[in-house]
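Novice: My questions concern the predicted model and sequence given below.
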Amino acid sequence: MAELNIVLYEPEIPANTGNIGRTCVATGTKLHLIEPLGFSLDEKHLKRAGMDYWKDLDVKTYVNWEDFCKKNPNAKIYYATTKAKKTYVDVNYESDCFIMFGKESAGIPEEILKMNRETSVRIPMIGETRSLNLSNSVAIVLYEALRQNKFDHMKLEGELHRLKWDE
């Protein structure tokens, strides 16, 4: 079973983290938050964006990058950054990998990226656009990883409530 992980490095905006938390619940993905956070985990904007899903979220927090590395020594990590040479579709996401995103104002520190060039990925954009919204970026890359893992453990078909599709 695919057990993907999203890592947010020092997220700053509670609504983004709330939206990402909701996406993680909907996909069975674990969320890892590396402090310092730009908000409190009981902040109303976080819970508003995450709605009633936040209580179902598998979330772990870490005091800093070193704490995260110490507690996840064998993690295969992909680093989502606008600075990467490869796109997010150029890699094969393992079923238990971690996909890391940086804080909204600065991204992932370049010291971390430099040590992980081969597993750094980007979302293509035109012109000089700095970046996409963090929660949108997470959804784009996470769903590619899920697709590559054949949407393992996910509901693949929807249904109408009052009518049937074949009527």
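Specialist: Structure received. Residues are numbered from 1 along each chain as shown.
Novice: okay, CA-based contacts and neighbour counts for the rest of this
Specialist: Noted.
Novice: Tyr53 and Tyr79: what is the separation?
Specialist: In this view, Tyr53 and Tyr79 are 26 Å apart by C-alpha to C-alpha, to the nearest Å.
Novice: Next up, a structure to set beside the first:
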Amino acid sequence: MRLVLFEPDIPQNAGTLFRLGACLGLPVDIIEPCGFILSDKHLRRAGMDYTDLVQITRHNSWADFEAQRTGRLILLTTRGDRSHVDFHFESDDCVMVGRESAGVPEAVHAAADARLRVPMMPDARSLNVAVTAALVIGEALRQTDGFPRL
């Protein structure tokens, strides 16, 4: 399983997602351009020393990522048509979060094998991308027995 960040805007969220990947043994893909420099101090503060423990693959564009992708693309989106808890994950899935400011373009929506959302209260718009990724990755790893062994 892989965690994919599509053109992230906020370094603190990216750092938190790098830390999530490091702690759970998940490689992280970044589709550029980013809204910040990858050496940003906020990214380092959020990721702490975990950023040195995660396998990060940078892709210059969506097309570059797609050319190298293996496994299904699972897009986490407020426009998702089903809940992450009602979805059957596979161990080679690529779980993607979109840009904090704009999500992902229609071409990415169209390429996704599944579009999932986290169930929320009716008046709530969305969760933070790092929180969403953690919830969904937790369920995906539970289903695939992919958590690191204690």
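Specialist: Alright, I've got the coordinates. Quick caveat, the model's predicted, so the values are computed rather than measured.
Novice: Between Tyr53 and Tyr79 of structure 1, point out the one with more neighbours.
Specialist: Neighbours were counted for Tyr53 of structure 1 and for Tyr79 using other C-alpha atoms under 10 Å; Tyr79 has more, 25 against 18.
Novice: On the three-state scheme, the equivalent of the more buried one over in structure 2 is what?
Specialist: Structural alignment (TM-score structural alignment) places Tyr79 of structure 1 against Leu75 in structure 2. Of the three states, Leu75 of structure 2 takes strand under DSSP: H, G, I helix; E, B strand; the rest coil.
Novice: need the contact list for Leu75 of structure 2.
Specialist: Applying C-alpha atoms under 8 Å, 6 or more residues apart in numbering, we find Leu75 of structure 2 in contact with 95-98, 109, 112-116.
Novice: Ranking by neighbours, what's the top pick from these?
Specialist: Of the contacts of Leu75 of structure 2, with other C-alpha under 10 Å as the count, Val95 tops at 27 neighbours.
Novice: Give me the buried stretch members for stretch 29-46 of structure 2, please.
Specialist: Residues of stretch 29-46 of structure 2 classed as buried: 29-34, 42-44, 46 (neighbour count, 16 or more other C-alpha atoms under 10 Å).
Novice: Trace it over to structure 1 and give me the residue numbers.
Specialist: Counting by TM-score structural alignment, stretch 29-46 of structure 2 corresponds to 32-49 in structure 1.
Novice: What segments of structure 1 are strands?
Specialist: 5-9, 30-34, 59-62, 77-80, 86-87, 98-101, 120-122 (DSSP state E).
Novice: For Asp9 of structure 2, which non-adjacent residue is closest in space?
Specialist: Nearest non-adjacent residue to Asp9 of structure 2, counting by C-alpha to C-alpha, 6 or more residues apart in numbering: Gly35, 4.2 Å away.
Novice: if I look at the one you found, how far off is Asp29 of structure 2?
Specialist: Using C-alpha to C-alpha, we find Gly35 of structure 2 at a distance of 15 Å from Asp29 of structure 2.
Novice: mind listing the helices for structure 2?
Specialist: Applying DSSP state H to structure 2 gives helices spanning 11-24, 41-47, 62-68, 106-111, 129-144.
Novice: how far apart are the longest one and its match in structure 1?
Specialist: Which is helix 129-144 of structure 2. Compared with structure 1 after the fit, helix 129-144 of structure 2 shows a mean deviation of 0.6 Å (mean C-alpha distance after the TM-score superposition for structure 1).
Novice: gap between that helix and the chain center?
Specialist: Counting by C-alpha atoms, centre = their mean, to the nearest Å, helix 129-144 of structure 2 is centred 9 Å from the centre of its parent chain.
Novice: residues in structure 1 matched by that helix, start to end?
Specialist: Helix 129-144 of structure 2 corresponds to residues 134-149 in structure 1, going by TM-score structural alignment.
Novice: re the thing from before, any chance of the helices of structure 2 in a markdown table, plus distance to Asp86 of structure 2?
Specialist: Output for the helices of structure 2, formatted as a markdown table (distance: least, C-alpha to C-alpha, whole Å):
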| stretch | distance to Asp86 of structure 2 |
| --- | --- |
| helix 11-24 | 22 |
| helix 41-47 | 30 |
| helix 62-68 | 26 |
| helix 106-111 | 19 |
| helix 129-144 | 10 |
